[in-house]
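Participant: missing the sequence, but the structure's below:
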C-alpha cells in the first residue's frame, strides 16, 4: 500500500520520468538510452518503496505504562537530556534515526490527550547530528495520559528531508499506534521519557514503529 503523502508525488514523478525516457530515445544512442531508462526506472521503484505504508494490525496493549516506538529505524542515542521547550526538566531522550529505506510513517507511542503541538522551521543538517534537534525543521507533540503523565516526542527533518507532515492537533484524544505524521526522505524522531523509566531497548537496536516496546514508564 502507498501512503497518501506519496500519491501525488508519485504521479508527477511517473510522467516526468516517462518524458525523460521518451526524449532520450531521440537524443542519445540506444546504449545510452538503455542505461538512462534503467536508472530512472530504478529511481521510481525506490520512490514506490519509500512511500510504502504496510498495514499493521498490532494488538496494542492498553497498559498506559508501555511506550511503543513512534517510528521505524535504529536507536542512535539514549541519553539524559534537559527538555527546555515544554517539559522543562531532565528526561531520558531516545533518538530513532530513519534512513531512506525505512517506513517513514510516524505513530503515537502512547494513548491520551494531545496538549501541545508546535512546528519549528529550520535547517536540514544530517539527522543524527546532536544539534539537529535544535536547528533543524522539527515539530513537537506532547501527550498526557489518564494518569496526567506527559510524554514529549519530536519529528526532526534530516539532510534529505524537506517536509514534515503532521496530523496531530491540540485537544484531540488519540490511541497508541495511530498515525500522527510522515517525514519525507531520511529523518529522526526523539522521545522524552521520565528519568526512572525502564528501558526495553538499547543503543544500536532496530525498532518498528507501532510495534516495538521501548520503555515502561513509572
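Facilitator: Great, that's in hand. The shown structure was predicted, so the numbers you read here are calculated from the model rather than taken from an experiment. Numbers count the residues shown, from 1 in each chain.
Participant: from here on, contacts and neighbour counts on C-alpha atoms
Facilitator: Noted.
Participant: what's the longest helix in the protein?
Facilitator: helix 4-27 (DSSP state H).
Participant: tell me the helix or strand right after that helix.
Facilitator: helix 30-50 (DSSP states H and E).
Participant: quick one: buried residues of that following helix?
Facilitator: Across helix 30-50, burial judged by 16 or more other C-alpha atoms under 10 Å covers 33, 36, 37, 40, 41, 44, 47, 48, 49, 50.
Participant: try it against this one:
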C-alpha cells in the first residue's frame, strides 16, 4: 500500500524506469553497461516505492497514552520552554526519520485540533538543536479528554522540502489516523504536559501508531 502523496512521483518513476530500460535495450551495445543501466533504473524505482509505502496500522484508540506519530529513532527527551502556543514548560520527545523510514505522520492521540499552523523556514539538518524553531515546520495542537492539549511538530530537514499536514482547526481526529506526510529525512517533536510519564528511551526505535511514547501517571498499572 502506498501513500497518496506519492502517486504522481511513483507514476513518473515507473515511466522513467521503463524508458531507461528500453533505451538501454535498444541503444546500448555493451551488454555489461546495458545490464548496469537497467539494474540502476530498477533500484531507483524500488527506492521510490519503499519511501512512499504506507503500511496499514490498526489502532484501538486509548486516551491515556500518546503513541508515536512516526517511525524513527528517539533523539531528544528533555524539558523545554515552548514559545509558540503554550508559552510554558513542556516535555519534548523528538523522533528522527531517516530516508528509509516510513514517512507517514499519524495522529498521536484522539481529540479536537485546536491549532494548526505552517511556518516557512530554513533547512538545517533535522537533528540540529535549532531546527525546532528555525526550520520549515507545521505545528498542530490537539485537545484531548485526559492529557489536556498535546502538540506535535513536523519539521523539515536538509533534504525534506515539502511537509504535508492534513490537520485543520476544529477537526475531530482519531489516534493512529493519517495526519500528513514529510518527504525525505525529517523529524517530529512531541510537546507534552510535564506530568506525562515518558515510556521510551534515547536512541530507541519507535513505530508510528504502535510505540507508546508517554502515558498518564499510573495509567499503565491500571490497564
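Facilitator: The structure has been received and is ready for your questions. Everything quoted here is computed from the prediction, not taken from an experiment.
Participant: quick one, the longest helix of structure 1 and helix 30-50 angle?
Facilitator: 180 degrees (axes from the mean of the first three to the mean of the last three C-alpha atoms, to 10 degrees).
Participant: buried residues, helix 4-27 of structure 1. List them.
Facilitator: If you call a residue buried by 16+ other C-alpha under 10 Å, then helix 4-27 of structure 1 has these buried ones: 5, 6, 10, 13, 17, 21, 24, 25.
Participant: show me what contacts the third one?
Facilitator: Looking back up the chat, that one is residue 10 of structure 1. Applying C-alpha atoms under 8 Å, 6 or more residues apart in numbering, we find residue 10 of structure 1 in contact with 47, 48.
Participant: now it: how far from residue 49 of structure 1?
Facilitator: Separation of residue 10 of structure 1 from residue 49 of structure 1 (C-alpha to C-alpha, to the nearest Å) stands at 11 Å.
Participant: kindly report the same for the second one.
Facilitator: Relative to residue 49 of structure 1, residue 6 of structure 1 is positioned 10 Å away (criterion: C-alpha to C-alpha).
Participant: counterpart of residue 162 of structure 2 in structure 1?
Facilitator: Matched to structure 1 by TM-score structural alignment, residue 162 of structure 2 sits across from residue 163.
Participant: which residues touch residue 158 of structure 2?
Facilitator: Shown in contact with residue 158 of structure 2 (C-alpha under 8 Å, 6+ apart): 123, 124, 125, 126, 185, 186.
Participant: nearest to residue 89 of structure 2, of those residues?
Facilitator: Lowest distance from residue 89 of structure 2 to these (C-alpha to C-alpha) belongs to residue 126, with 22.1 Å.
Participant: secondary structure class for the closest one?
Facilitator: In three-state terms, and counting by DSSP: H, G, I helix; E, B strand; the rest coil, residue 126 of structure 2 is coil.
Participant: please list all residues in contact with it.
Facilitator: Per C-alpha under 8 Å, 6+ apart, neighbours of residue 126 of structure 2: 96, 155, 156, 157, 158, 185, 186, 187.
Participant: how about residue 76 of structure 2?
Facilitator: Residue 76 of structure 2 touches 92, 93, 94, 95, 202, counting by C-alpha under 8 Å, 6+ apart.
Participant: which of those residues fall in strands?
Facilitator: Of the positions in those, 92, 93, 94, 95 sit in strands, assigned by DSSP state E.
Participant: wait, the third one sits on residue 189?
Facilitator: Translated: residue 94 of structure 2. Yes. In terms of C-alpha atoms under 8 Å, residue 94 of structure 2 counts as a neighbour of residue 189; the distance is 4.3 Å.
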